[in-house]
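Predicted structure and sequence below. I'll ask about it afterward.
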Amino acid sequence: MSNQAQYVTAGVVAAGAAGAAGAAYFAYRAYRETNNTKLPRPEDWRHVGTLKELYAYPIKSCASVKLERGECTSLGLKNGWLRDRVLMVVDEKNNFLTARACPEMVLVRPTVRNSILTLNHPDAAEPLHINLAEVIALQKPQTARVWGVEVPVFDCGSEASKWLTSVLDHSAKIYKLVYYSSQTSREMRGLGTELYKRFRKEDASALSDEVPFNLINQASLDDLNGRLQDLTVSPCNFRPNFVLSGTAKPYEEDNWRFIKIGENVFEILKPCTRCLLTTVDPETGVRNAKTEPLETLRSYRLIEDPVLRKAVGNSPRMGLQMALRSESGHQVALGDPIYIA
């Protein structure tokens, strides 16, 4: 969070649904006055539903953790030691690995209790337990790479490497688990281009591909499922943090600019363009033989703007990429009203 954002009033509390739009006014008024982003006025907000599901993904490309509440920070969702996408699997050269190339990664199921990260996998004889506090205390930062960008990380140790290699390896490769060692966002390439024109240098989060927050409209997902044959996809195919359920129509989110959940105000930076990871069944780790739902999405959800289309190619849009624009540290919880502008 920038220094300017620290001046945002910290004493705002959530109001009831009828007055929630006005309750957030003082929480971001100072921020609006000192930043270029023109946040909407309280009367501009429109209620579109509630927060139906809330997810965090402690390890990039591995299984989700379903939450009832969490804290919104500039680096993403947080619930105690559980933080969104602050760990990742890397190869021997410290290059990141994802379920695009290794779909069985989605079967690595993390849980976090206090500072203890526990990993389970169907092929593992025993779960793996890692004390993240010890990792921070005992390890020295080293460098790994995400999309060609160097990031500071702690190595989670040889036992983690042995465990991951045993459940993921189908060759002679060795895998490691690393933990993001910075309290600020990583560098991101392409800032200032048309695709990333709304991004700021602090919007890249920790180890996520692009942004710290992602939202899916349940109505859009329902519409997609109505078009699919012999397949039903869930929000987990798209790995969102927030699932919106309410009065919003399918793909109405294409025209939104800001979203407010509880006391948290988010700016929509870009549509989320989708890749092969959506075709991996989150329950089985098996990639769909017909490349669904990606192929169906391509039939009606390609970006039409020629400049953006050149940048993203045939990656269809589904969901929203967002960054926090209000004070870091406010809670979000299931059932919270969601407003848009």
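Arrived safely. Residues are numbered from 1 along each chain as shown.

C-alpha only now, for contacts and for neighbours.
Noted.

Break down the stretch 1-150 of the chain into its strands, ranges please.
46-56, 65-66, 69-73, 76-79, 82-83, 87-90, 109-113, 116-120, 128-131, 142-146, 149-155 (DSSP state E, counting those that start in this stretch).

Which one of these lies nearest to residue 218?
Closest of the strands of the stretch 1-150 of the chain to residue 218 is strand 46-56, at 8.7 Å (criterion: Cα to Cα).

From the chain's centroid, how far away is stretch 218-233?
21 Å (Cα atoms, centre = their mean, to the nearest Å).

Put this next to the previous one:
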Amino acid sequence: MKTQTIYVFGTIVGAGILYAAYKKLKVREIVYEIPTKWRAIGKLQSLHMHILKNGQEYEIREGVCTKYGLVKKINGVEWRDQSILVYDPKSMEIKSSQQYPVILTITVKPMPWKKFGLSSPDQEEILINLPELIEQTKLNIPNKNCWDCGDEAANFISKIIPKQIEGLRLCYHDYSKSTNTIYHLINKNSVETLNKQLEIPVSEHYFRPNFFVFGHHIQPWEEESWKWVKIGAAVFKNLKSCEKSKEVGDEKTKKKVELLKMNKKNHCCDGCPEVGIYLETYIEGIVHVHDQVFVN
């Protein structure tokens, strides 16, 4: 139970950091010159997308990195990061795990025949039909093309969200209206270094990355110095690393451990340790698990 609690609050931390980074990082109009020289540092160990915004991860073996998030065609349907959203039909606002942490426990799994499975630790899986994407039934959610997923999905959500909150529903987002999406990359050696000073180790899932990379010679926190990253056919620019600090090596790790302990003790996201880097897609392309990772 203790480990599960740590995981849930850890994912809140990860989601909070990602949202804050997204709000701070505006789309740049500067044209950068892509490097011609690259250094191989390791391989992509795992690849993750979050089909439900802030929900449980869905691990894939390959995907297309676009400016609007990871895309994977499964059973004839193109699924993307955050294809399914929780929304309030009264205010037409999209809701997140920052408001309702229980969203972190919900799993969306693509199924055949344009369906998806919906489950949580306390609810058995049910199958939901994807809505028909017709103009007449499109929801009036600002800056998004969304369609409601039906009453059965809404009933599922009503059993999970606290009883004092009524009326939340699920919708499908087709991303034809969208802004640039950022990706989260974590270095395995950074997580392992952090765990050496924790009583209860955390996995990379705690921080909700898209890319989990490993290389025998990558130093802990080295990823913060990478300006460019190339995985498979895709090229990314580092948008935001951990906050600049004079601490390096062991001192940096000690600081992150103390912040992590503080968060778990107070069940909050303020001052949380940032692990990994946030990337913007500069060249779209296919990536596969075990692809070589290059940096500049």
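Received the coordinates, thanks. This structure is a prediction, so every number in the text was calculated from the model and none was measured.

For the two chains, what TM-score is obtained?
The TM-score (TM-score structural alignment, normalised by the length of structure 2) is 0.74; 244 aligned residues with a Cα RMSD of 2.8 Å.

Any chance of the strands of the stretch 1-150 of structure 1 in a markdown table with distance to residue 30 of structure 1 and mean neighbour count as columns?
Output for those, formatted as a markdown table (distance: least, Cα to Cα, whole Å; neighbours: other Cα atoms under 10 Å):
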| stretch | distance to residue 30 of structure 1 | mean neighbour count |
| --- | --- | --- |
| strand 46-56 | 22 | 20 |
| strand 65-66 | 33 | 15 |
| strand 69-73 | 18 | 21 |
| strand 76-79 | 22 | 23 |
| strand 82-83 | 28 | 22 |
| strand 87-90 | 34 | 24 |
| strand 109-113 | 36 | 18 |
| strand 116-120 | 38 | 18 |
| strand 128-131 | 40 | 16 |
| strand 142-146 | 34 | 18 |
| strand 149-155 | 32 | 20 |
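
Out of the ones you listed, which is closest to residue 250 of structure 1?
For the strands of the stretch 1-150 of structure 1, the distance to residue 250 of structure 1 is smallest for strand 46-56, at 11.9 Å, taking Cα to Cα.

Please tell me which residues of structure 2 that closest one aligns onto.
Mapping strand 46-56 of structure 1 onto structure 2 (TM-score structural alignment) gives residues 39-49.

Residue 223 of structure 1 - nearest residue in space that isn't next to it in sequence?
Closest residue to residue 223 of structure 1 apart from its sequence neighbours, by Cα to Cα, 6 or more residues apart in numbering: residue 250 at 6.5 Å.

From residue 230 of structure 2, how far out is the counterpart of that neighbour in structure 2?
Matched by TM-score structural alignment, residue 250 of structure 1 corresponds to residue 220 in structure 2. To residue 230 of structure 2, residue 220 of structure 2 is 19 Å away according to Cα to Cα, to the nearest Å.

Check residue 87 of structure 2 too.
Per Cα to Cα, residue 87 of structure 2 is found 35 Å from residue 230 of structure 2.

Same question for residue 14 of structure 2.
23 Å.

what do you get for residue 242 of structure 2?
Distance from residue 242 of structure 2 to residue 230 of structure 2, by Cα to Cα: 20 Å.

Tell me which of the two has more neighbours.
More crowded of residue 242 of structure 2 and residue 230, by other Cα atoms under 10 Å: residue 230, with 22 against 15.

At which residues are the helices of structure 1 located?
Secondary structure of structure 1, counting by DSSP state H: helices at 20-23, 25-34, 132-138, 158-168, 218-227, 294-298, 306-312.

most packed of the ones you listed?
Most buried of the helices of structure 1, by mean neighbour count (mean count of other Cα atoms under 10 Å): helix 20-23, with a mean of 21.

so where is it in structure 2?
Across structure 2, nothing matches helix 20-23 of structure 1 (TM-score structural alignment).

mind checking the end-to-end distance for stretch 131-138 of structure 2?
OK, stretch 131-138 of structure 2 end separation, Cα to Cα: 10 Å.

Distance from it to the middle of the chain?
Centre to centre, stretch against its chain (Cα atoms, centre = their mean), the figure for stretch 131-138 of structure 2 is 27 Å.

Kindly report the same for stretch 118-129 of structure 2.
The chain centre lies 21 Å from the centre of stretch 118-129 of structure 2; the measure is Cα atoms, centre = their mean.

Pipe the helices of structure 1 into JSON lines and attach distance to residue 234 of structure 1 per row.
Shown next, in JSON lines, are the helices of structure 1 (distance: least, Cα to Cα, whole Å):
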{"stretch": "helix 20-23", "distance to residue 234 of structure 1": "30"}
{"stretch": "helix 25-34", "distance to residue 234 of structure 1": "34"}
{"stretch": "helix 132-138", "distance to residue 234 of structure 1": "31"}
{"stretch": "helix 158-168", "distance to residue 234 of structure 1": "24"}
{"stretch": "helix 218-227", "distance to residue 234 of structure 1": "8"}
{"stretch": "helix 294-298", "distance to residue 234 of structure 1": "13"}
{"stretch": "helix 306-312", "distance to residue 234 of structure 1": "24"}
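
right, and those - which one's nearest residue 63 of structure 1?
The nearest among the helices of structure 1, by Cα to Cα, is helix 158-168 at 13.9 Å.

what range in structure 2 does that closest one sit on?
Taking TM-score structural alignment, helix 158-168 of structure 1 hits residues 151-161 over in structure 2.

ok, residues contacting that stretch?
With Cα atoms under 8 Å, 6 or more residues apart in numbering as the test, stretch 151-161 of structure 2 has contacts from 100, 102-103, 118, 123, 128, 166-170.

PyMOL command to pick out the buried ones of these?
One line in PyMOL is enough to select the buried ones among the contacts of stretch 151-161 of structure 2; burial here means 16 or more other Cα atoms under 10 Å:
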select buried, resi 100+102+103+118+128+168+169+170
